Structure formats: C-alpha cells, structure tokens
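Q: Sharing a sequence plus its predicted fold:
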Amino acid sequence: MHCRGWRSIYCMPKRAAFKGSAPINLSDRLNQVLRWALGSVEIFFSRHSPLLYGYKGGNLKWLERFAYVNTTVYPFTSLPLLAYCTLPAICLLTGKFIMPEISTMASLFFISLFLSIFATGILELRWSGVSIEEWWRNEQFWVIGGVSAHLFAVIQGLLKVLAGIDTNFTVTSKASDDEEFGELYAFKWTTLLIPPTTILIINIVGVVAGVSDAINNGYQSWGPLFGKLFFAFWVIVHLYPFLKGLMGKQNRTPTIVVIWSILLASIFSLLWVRIDPFVLKTKGPDVRQCGLNC
C-alpha cells in the first residue's frame, strides 16, 4: 500500500479502539508467537519482501523500508540469541571465558555500545509510558520466545521455502472476561518448550560445575569465575518465568527456594567432599619415620 502511494499516520486514541483476548497459558502463547514469526519469515522470503520490493516506481521511503525489514527479520535474531544463552554454560563447563582479552579502546567501544542500547531503552520507556516492571516482563518473554517460537519459525520457514514442507495452522485457546483463570497454570507440553528447558538446565549445571571447580582450585579461580557466573545468572533470570511455569501453580513451594536449595546443596556437598573431615590427615615425613622405626 505504501509502494502504491498510500500514506499512514500514527494514531493512538485515549480510548481503546478495540479489545481482544489473549492465550491464557504459556504453551498457547508460544504457539501464537510461532504463527506470527512464521508469517514474518514467509514474507521475508516472498516476492513482496521489503528488501527487494518497490524499488522501481515505488513510493516507499527508506525509513519505512527499514521499519518493514525489521518486522520480517526479527525471528532470525533467535540464532545469535541461542548462542548467547548457551555460551555462558559452555564457558563454565570448559573453564574458558566468553569474552577474549581486548584492548582499552575496544573495551571503551563495547561500553559505549551497551550504554547507547540502555539509553535507547530508557527513551522508549519514557515515550511509551511503559513501567520498568512491564519492560522487564517483556524482556523475559523475548528471551523465552526467541529461543523457542522464533527459532522454530525460522526452521519451519526454511523448510517451507527450500523443501516445500508446509506446517499446520492450529488455533490457540483464548480466555474471555467472564471465564475463570483455571488454565492459567495448566502445563501443556509442546516441542517449543524443549530449547528453553535445555538452556535452563545446562546453565544451572554450569553454575554448579563452575563453583565446584573454583572450590577445588583455590581462591585464584574465584576472580575469573564471577564474570562467568554473571552471564549464566543473567540467562537464568531471564528464563525464571519459564521455570516458574514448569513448576506449576503458585501455591506450591516458590521456585526461587527450589533453585537456591539445589545450588546450595550442590555447593555444600562439593565443599564437604573437598574438606573430607572424617579422614585423618597426617604429614608425609611422620608416616615415613614411623615406617622406618617399625
């Protein structure tokens, strides 16, 4: 429509123009996001792709084209996101750090890049009127959906384009205003839950393995370990709502208690094995002298 001369304006009335219903549990929500992302991937590979369409005789401006490209390529960010969520656990398990040694100028460049990203997020919050809590929930679901629904959308889109394999369209169950939220914590297992579950498990295992390795190697290993733990905990914190959904209803034991119980129990067990208090430690020369005397 923009290529054919139509113009659009940003309209945000005080009163909502319409009201819809959303999926009520995590599985249906991920299936819905999968359909949206799959549609974006199909548009990206179609003849109406904003990368290629409308150059001859089109009235599409560069900023409009950039916005349309952004709406079609966002599922592909699941590939680097999957790598970034997996690397912290690999670093903890292998003993290597995620960041190589860089110069001072390169570190200043990375710091300025991160600060610009944070500044952009703050400006978006101020402009849209979104609270910090809502923004954080959106960030958490972006990671959960990125490593599951967006990843599957890229795979299914490539299969459809390259091999002609089409996927079935499933309708997700919605909740109306007068319904009870009985299915809010209903757990429906789908293949979309496999990648985030795997990432969560390997990061928790990596934290335990990293701490146990530092205990065995002494205090010299604790300095590099903190950087590795920061990235691993950052992934775990983003996937915490997903873990909470796996645990079930809220009237059970809080998930954070279960997580810390597992981590602390593993650390204390490894520390206990390291100390080994029931074995009598004797010095080598005394034992040899005793043997000679005997």
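A: Happy to help now that I have it. Numbering: from 1, shown residues only.

Q: switch to C-alpha atoms for all contacts and neighbour counts from now on
A: Noted.

Q: what about Asp213, distance to Leu162?
A: Distance from Asp213 to Leu162, counting by Cα to Cα, to the nearest Å: 46 Å.

Q: Comparing these two, which residue is more hemmed in?
A: Asp213 (18 against 9; other Cα atoms under 10 Å).

Q: Report the contact partners of the residue lying closest to Leu93 once chain neighbours are set aside.
A: Spatially, and ignoring its direct neighbours in sequence, Leu93 is nearest to Gly206 (5.4 Å; Cα to Cα, 6 or more residues apart in numbering). Contact analysis of Gly206 by Cα atoms under 8 Å, 6 or more residues apart in numbering lists 88-90, 92-93, 232.

Q: Could you rerun that using 10 Å?
A: 88-95, 200, 212, 228-229, 232 (Cα atoms under 10 Å, 6 or more residues apart in numbering).

Q: Assumed it was part of a helix.
A: Yes - secondary structure of Gly206 (DSSP: H, G, I helix; E, B strand; the rest coil): part of a helix.

Q: And the strands in this protein?
A: Here the chain has no strands by DSSP state E.

Q: Break down it into its helices, ranges please.
A: Ranges of helices in the chain, per DSSP state H, are 26-45, 62-73, 78-94, 104-128, 132-145, 151-162, 194-217, 222-238, 240-247, 255-275, 284-293.

Q: Just name the most buried of the ones you listed.
A: Highest mean neighbour count among the helices of the chain (mean count of other Cα atoms under 10 Å): helix 26-45, with a mean of 20.

Q: That one to helix 62-73, inter-axis angle?
A: Following axes from the mean of the first three to the mean of the last three Cα atoms, to 10 degrees, one obtains 130 degrees for the angle between helix 26-45 and helix 62-73.

Q: Comparison target below:
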Amino acid sequence: MPNISQFQHQKLYEDMKNRIETAHELGRISEDIRSGHKEFSQWDSYISRRDHDTFLEILIDRTTRKAVDAEGNALPTLVYMAREKRPQYFHNFKAGAMNALIRVSSAISNGRIILNVDCDMYSNNSESIRDALCFFMDEERGDEIAYVQFPQSFENVTKNDVYSSSLRVISDVEFHGLDGQGGVLYIGSGCFHRRDTLCGKKISREMRTGWSENSGIDQNGGIYQQEELKKIASCSYEENTEWGREMGLKYGCPVEDVITGLSIQYRGLRSVYFNPKRNAFLGVAPTTLLQSLVQHKRWSEGDFQILLSQYSPVWHGLGKIGPGLTMGYLPYCLWAPNCLPTLYYTIIPSLCLLKGISLFPEVTSPWFIPFGYVIFCKYAYSLAEYLWSGGTVLGWWNDQRIWLYKRTSSYLFAVIDTVVKLLGFSETAFVITSKVAEEGVARRYEKEIMEFGATSPMFTILTTLALLNLVCFLGAAVKGFVSGGAGFLGSMLLQAMLCAVLILINVPIYHGILRKDEGKMPISTTVASIVVAVSTCTIFVSF
C-alpha cells in the first residue's frame, strides 16, 4: 500500500465523491477538474452516467516511472477506466464492463491471469495469488484448469447470520462436491481466470502461448496509444465481433458469470474451488431483507433462464460435462420453480386446516411413518450440515426462514419475469444490490433485528402468507377447543404442526408489524396483507 494515512485516504475519498456529485448536478465536468485530469479535458460534456465518453487514465505506469509502496516494493501498473456509454448502445451491464476491461488490459499488460473481484470486495489473504498459480502451473493437469474460484465471504455477517447471506452450506459443502465432479460455478467475484480460456480458447497444449490468435486484439509488448485504448473501450467496438458470445463474458443473462463458467466447462476445461482457512477475499453482505431478496431474485432468475436456454446443462451439456456436474448445476437452475411447491405447502394445508379438511394420514396410521421419516431426516441432516459448516443453531433457524422467504417471494417473481421474457414482453434487466446502510439500519442489523421499512410487493406477499397462517391456526384452534381438541390430536395433527412452524418462522414479520421504529413493516403493506389474508380465508371456508 502507498504510504498514506487513514485521514488522507478519507480526504481523498471525500474529494472524489464531491467531484462526482458536482459533475452529476452540473451535467458537465468543471474547469478545475478538466485541467487537473487530461482525460477530462477532452470531454465536451457530461450528460449522465449512461451517456459519456471513455475515461481512461494510467495512474501508475511501470514502463515510464517506478512507483513504490511504504516498504520500497515496486507497485504494478494501475489503470482507471470508465468505458464509453451511449443511450443508443446497450451496455450489457457487468459483462460488458468486464469485456471492455479484458480488452484494455490485454493492450497494456496482457497478463495471462486475470483476477475478478466485485467493487465491494477486497483482498484479505495475499497468498491467494500464489495458491491460484499453484493450480494453473500444475505439471500434470494445470493446462486443463480455466479458472480458480474462491468462496464469496463477507466481513459484516452477524453471529447468527440473520439474512443467511454467507450461504454457508453452499460454500463449505456443495461447492466442494461440485469441485470433485469437474468444477465449481464461476460466481463472478474472487476468481482467477486464464485470459485465453476466458476469451474462447478451447483446451489445448498450446494454452501456454498466451492470447488466442482470433482475439481481435493487437498486442504490442506494452507499447500502446491512448486513442487505441479508448477505441477498444468504445460502445461500437463489439459490433460484428464474437465478444459476448464466443469471447469474454456472455451477454443476455442476469447471471453472466454462471453461464460464462458453464460454457467454459463445455469446451472441455475444468475449474477448481479453493477454500483456505483465511478468507481470500471479503466483501459486504446485504444489511436489509429487501436487499437480500432482490439479490436472490436476480440469481434465481438467471439460473432458471440458463436451464431454458441453449446452454442448459440438461440437454446442451450432454456429453460435454459429466452427469455429476450436470446434477450439481440443476439445484441452482431449479431454485426459481421451487417456489410453486413451497407456495402450495404454505397456503393449502393451512386453509384446509381451517376448514377441517385432512390432507395427511393420522399419527396412528402406518402411512404416517414415511412422512415422519422424511421430515425428521431432512431437518436433522440440514441441521448437522449447517453446524458442521461452523454455524449456530439459531443461524440454522434463520437459514430456514430466509429460504422460505426467498422461495415465496424472490423465486416467484423470478419465474414470472422469466415467463414474461420468454413471451417477448420484456428484456433482461440487471439489478445492482445496494450495500450502503444508514446508521439506524446498520444498528438494527448488528442487533439482528430484521429490517423492513420499505414498500415492496415481496413484503406484501410475505406478510399476507404470515397473516394467513396465523388466522388459519387461530381459527382451527378455536374449532378444536370447541370440539374437545379432536381435530388437532387426530388426522389434523400434521397440518397443525406445519402451520405452527410457519407461524414461528414468521415471528419477525409479526414483530415488524407491531414495531415503532423506522425499520417496521409499512402500514400500507400491513393493511393490504390483512385484507387479502382475511378475504382468502373467508372465501375458502365459505365454499
């Protein structure tokens, strides 16, 4: 790190923030900034963050001058780039930015290994580079490895992981299983790539020679012209090329990282998953429920689109990847449609309990044994798996809650949006998950108090389901009390237990309705949910 104090870092950040906000308000770059940065001096105007020229500045250039850190070690070339954006050109979100960076870096350094991290993540383990290179340079099978994926870890996860942001079981159990079947998913951050394989090169012993011949990039040994760099970062550069299809990250999918990694594996390459004791990279997890739900909506929608696309592991992957890896991808591709059975089990058994319709065998019946066995084994295994991964019992309970919330809201909207897109009524959208938390939000997050505070159709669905189960349970309890408890102790026991568990899971929602702070459930959402829940129960009982 350069020898700059924390105070100086903060001042530099505040100055940069003020310059950006001023430019956005004025709609142009001020004269003092234009004079201080030669790149800005060439800008005629700044319209918006979606309409501007390329900004590219080489902050540290090792070919012209030496820069060192506080210990006297040489610093590498450092380049800041903002690619050109114009309203008439679709910029392809993160995938488009990554592809522009790949092209520009190829002309400047053409390093054979690329590290990709999200903007809210930082390196926490300097040995991660060496670890990745050990896999790439393996004498026996190193040439087959396209990328080395590290887990996505977060520094702000609470003790009991209130929003289940760490995806503990996925990182510590499932990804290791995928690694044994030929390769883990590319998850878009904390990943080291071979440059040539990321840009379309197939498995070959010639993989060590560097850039693919048909890359479309003219490498000149680090000798480059500023205008040439701007050209390959322009909006029009990718027209009539293979970028976004056969080269670089794939376009047209909300999870461009997963589909890119899958297409690389289709070419006969494999990936490696490495999870060191010390986290290689750390980032910031969502601090509100809505942030988490929006993030999972995008993930599940993208994975579901992959299942229905030409890159589907079910049919396109036949003969290209092993059956074990195909089965490993399917649980993620089926996240979204999993909302349908989950919605059934959160609605129908409770309504039938209220009306007195039995859906499950009585406890005394031999047919109850399969139900009891599946329920016990499923949750016992889930708890053991979570605890083995280093979690807590309360963390496991939060994990069950968030999975229910995601399946009944995020995944439902993911299915709806996917169907609408397939019918041609909308285009793929990329929603960035905000990680910025206000002081009050951060304080409640640290106390593991679930944050609502915003109006969202996802909250309306969750609140409606929570109130529906509460109304059904109370109504059935009254009926059971009047009839001497026969319903609850007989054929309705399993339904009553299911409804009771759903009520316990939804305790934070009931708490959110009654709270008085800024993170409470919005009154409009509460009123709408009460009307829908009570009306549904009344109509169902009446027929």
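A: Okay, I see it. Everything numeric in this text was worked out from a predicted model, so none of it was measured.

Q: Ignoring the adjacent residues along the chain, who's closest to Val104 of the second structure?
A: Per Cα to Cα, 6+ apart, closest to Val104 of the second structure is Leu229, 5.9 Å.

Q: What is the neighbour count of that neighbour?
A: Leu229 of the second structure has 20 nearby residues by other Cα under 10 Å.

Q: so what corresponds to Phe45 of the first structure in the second structure?
A: Residue correspondence to the second structure (TM-score structural alignment): Phe45 of the first structure is matched to Leu308.

Q: For the helices of the first structure, give me CSV that also has distance to Phe18 of the first structure.
A: Output for the helices of the first structure, formatted as CSV (distance: least, Cα to Cα, whole Å):
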stretch, distance to Phe18 of the first structure
helix 26-45, 19
helix 62-73, 22
helix 78-94, 31
helix 104-128, 19
helix 132-145, 21
helix 151-162, 28
helix 194-217, 33
helix 222-238, 31
helix 240-247, 29
helix 255-275, 37
helix 284-293, 82
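
Q: Among those, single out whichever gets nearest to Cys11 of the first structure.
A: helix 104-128 (13.2 Å; Cα to Cα).

Q: Mean distance between the closest one and the second structure after superposition?
A: With mean Cα distance after the TM-score superposition for the first structure, helix 104-128 of the first structure departs from the second structure by a mean of 3.3 Å once superposed.

Q: Report all helices and strands that that helix contacts.
A: helix 132-145 (3 or more Cα pairs under 10 Å, 6 or more residues apart in numbering; DSSP states H and E).

Q: if we can go back for a sec, quick one: the equivalent of the residue nearest to Leu93 of the first structure over in the second structure and Leu343 of the second structure, what's the gap?
A: Matched across to the second structure, Gly206 of the first structure falls on Cys472, judged by TM-score structural alignment. Distance, Cys472 of the second structure to Leu343 of the second structure, by Cα to Cα: 15 Å.

Q: Likewise for Thr433 of the second structure?
A: Taking Cα to Cα, one finds Thr433 of the second structure at 25 Å from Leu343 of the second structure.

Q: ok, now Asp257 of the second structure?
A: 29 Å.

Q: next one: His316 of the second structure
A: 30 Å.

Q: Check Gln8 of the second structure too.
A: Applying Cα to Cα to Gln8 of the second structure and Leu343 of the second structure gives a distance of 53 Å.

Q: Check Thr455 of the second structure too.
A: Distance, Thr455 of the second structure to Leu343 of the second structure, using Cα to Cα: 21 Å.

Q: repeat for Val169 of the second structure
A: Distance from Val169 of the second structure to Leu343 of the second structure, by Cα to Cα: 24 Å.

Q: before we move on, what about Glu31 of the second structure?
A: For Glu31 of the second structure, the distance to Leu343 of the second structure equals 58 Å [Cα to Cα].

Q: residues in contact with Ile348 of the second structure?
A: 354, 359, 469, 495, 540.

Q: okay if I get those residues as JSON lines plus distance to Leu489 of the second structure?
A: Converted to JSON lines, the contacts of Ile348 of the second structure look like this (distance: Cα to Cα, whole Å):
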{"residue": "Leu354", "distance to Leu489 of the second structure": "15"}
{"residue": "Leu359", "distance to Leu489 of the second structure": "14"}
{"residue": "Asn469", "distance to Leu489 of the second structure": "19"}
{"residue": "Gln495", "distance to Leu489 of the second structure": "11"}
{"residue": "Phe540", "distance to Leu489 of the second structure": "23"}
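
Q: closest to Thr418 of the second structure among the residues you listed?
A: Asn469 (28.6 Å).

Q: Now do the closest one against Arg298 of the second structure, distance only.
A: Asn469 of the second structure is 28 Å from Arg298 of the second structure, by Cα to Cα.

Q: now swap in Ile539 of the second structure and tell me
A: Distance, Ile539 of the second structure to Arg298 of the second structure, by Cα to Cα: 34 Å.

Q: repeat for Asn275 of the second structure
A: Distance from Asn275 of the second structure to Arg298 of the second structure, by Cα to Cα: 25 Å.

Q: And Phe371 of the second structure, by the same measure?
A: The value you get for Phe371 of the second structure to Arg298 of the second structure, if Cα to Cα is used, is 34 Å.

Q: Ile461 of the second structure now?
A: Ile461 of the second structure is 18 Å from Arg298 of the second structure, by Cα to Cα.

Q: next one: Ile114 of the second structure
A: From Ile114 of the second structure to Arg298 of the second structure the distance is 25 Å (Cα to Cα).

Q: what do you get for Glu256 of the second structure?
A: From Glu256 of the second structure over to Arg298 of the second structure (counting by Cα to Cα), the distance is 11 Å.

Q: shared neighbours of these two, which are they?
A: Shared contacts of Glu256 of the second structure and Arg298, defined by Cα under 10 Å, 6+ apart, comprise Phe430.

Q: quick revisit: would you agree the match of Phe45 of the first structure is in contact with Cys333?
A: Yes - at 9.0 Å, Leu308 of the second structure counts as touching Cys333 under the criterion of Cα atoms under 10 Å.

Q: Identify the contacts common to those two.
A: Counting by Cα under 10 Å, 6+ apart, nothing touches both Leu308 of the second structure and Cys333.

Q: Can you give me the neighbour number for Glu25 of the second structure?
A: Neighbours of Glu25 of the second structure (other Cα under 10 Å): 12.
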